[in-house]
Structures are given as C-alpha cells and as structure tokens.
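> only the shape, not the letters, is given here:
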C-alpha cells in the first residue's frame, strides 16, 4: 500500500509543471524540435539551390521532386516538401 501511495505521488509530481525534471524534459524537447526545424529550413535552401542548378544545366525546371532527386543523387523527403514545377517554387509542408 505504501509503495502504491509513493508511486502515485511520484506520478503526480511528474505532471507538476514546477517540477525541475519536467521543465528540463520540456526544454530538451523544445530544443530538439527547434533543431529539427532548422535542419528542414537548411534542406529547403539546399533544394532551392539544386532547382536553380538544374535550371542552369538543363535550360528548364525539374518536372517533379523525383527528377530533382535523380539530378542531385540525394534522397528527398517528399513528405516534407512541396514543389510547384511551373514556377520552381519549393516550400515546407505544414
């Protein structure tokens, strides 16, 4: 019974936003997400540069992300990016 009460008090304290461990965990998660978003923005910039390079090399825009992927030799996460082949515009999906 005592173990059950101690376990419950621990679980309640973990949900308390003033708990230092909880705050630390939230900070780590926020930093991870921020770093991931930064990486996505950098990937977007690199892909935009690849579209420009493709256009210079081929006198046209890539037809789709698959064609750009073949041109660069790099795998493109098509779940993260949208590409408009009529304008050459790349954006991050929301």
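On my side now, so go ahead. From a predicted model like this one, the values you see are computed outputs, not experimental measurements.
> only C-alpha atoms from now on, for both contacts and neighbour counts.
Fine.
> just the helices from the chain, written as ranges.
Using DSSP state H, the helices of the chain run over 2-15, 20-58, 65-72.
> so which of those comes closest to residue 83?
For residue 83, the closest of those is helix 65-72, at 6.7 Å, according to C-alpha to C-alpha.
> ok, second structure coming up, stack it against the first:
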C-alpha cells in the first residue's frame, strides 16, 4: 500500500511540474517582454533615423535649388553648397551630380 501511495505522490508531483512548464511556455515571461520592448524601441529609433535622413535630403535639395536660383548654376560640389548654406554637410552620405543638381543617399 505504501508503494502505491508513493507512486501516486510521485506521479502527482511529475504532473504538477509538467503542467507548470506548459503554462510557463504559453505565458510570456519578463525576459520576453523586455526583449519585445527593446525591439520596439530599436525599430522606432531606426524609423526616426530614416525620417531624419529624408528630411535632410529634402533640405539639401532645396538648398541646391536656391543656389541655382541665386548663381544661375548648380554648385560644383557639396563643399560649395556647404559654404553657400552655412550648414555642415556629411559629404560621405550623398551622391551628387553637379551637371543636373541631382542629390541622393548612397
């Protein structure tokens, strides 16, 4: 009789452990929530960088058009545009064609 009770007790403990493991797999833990928040913040940061680049590109295109209107030609390079606009330009980020005044991100 004692062996049967011990066996039932052991089976009950195993069953409880298995059900706890299944429940834990179905419910996201704190670590999962933290990872999800970190991914969400990274995505938001990446999106804000894209928006900033597009805004800066649009501003530089407007400066190129203003230079063309003032000088009757496009700037020969981004350094000339930088001097005209008075704003620093990260020249390694853009492709610029002085013939057409076309500007794009690399």
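Here it is on my side, so go on. It should be emphasised that the depicted structure is a prediction, and the values quoted were computed from it without experimental measurement.
> okay if I get the helices of the first structure as a markdown table plus distance to residue 83 of the first structure and mean neighbour count?
Supplementary listing: those in a markdown table, determined by distance: least, C-alpha to C-alpha, whole Å; neighbours: other C-alpha atoms under 10 Å:
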| stretch | distance to residue 83 of the first structure | mean neighbour count |
| --- | --- | --- |
| helix 2-15 | 42 | 11 |
| helix 20-58 | 10 | 14 |
| helix 65-72 | 7 | 15 |
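> what lines up with residue 63 of the first structure in the second structure?
Counting by TM-score structural alignment, residue 63 of the first structure lines up with residue 76 in the second structure.
> residues in contact with its match?
Neighbouring residues of residue 76 of the second structure by C-alpha atoms under 8 Å, 6 or more residues apart in numbering: residue 98.
> and for the one 4 residues further on?
Taking C-alpha under 8 Å, 6+ apart, we find residue 80 of the second structure in contact with no residue.
> how close does it sit to residue 98 of the second structure?
Relative to residue 98 of the second structure, residue 80 of the second structure is positioned 11 Å away (C-alpha to C-alpha, to the nearest Å).
> also residue 14 of the second structure?
Using C-alpha to C-alpha, we find residue 14 of the second structure at a distance of 75 Å from residue 98 of the second structure.
> then residue 15 of the second structure?
75 Å.
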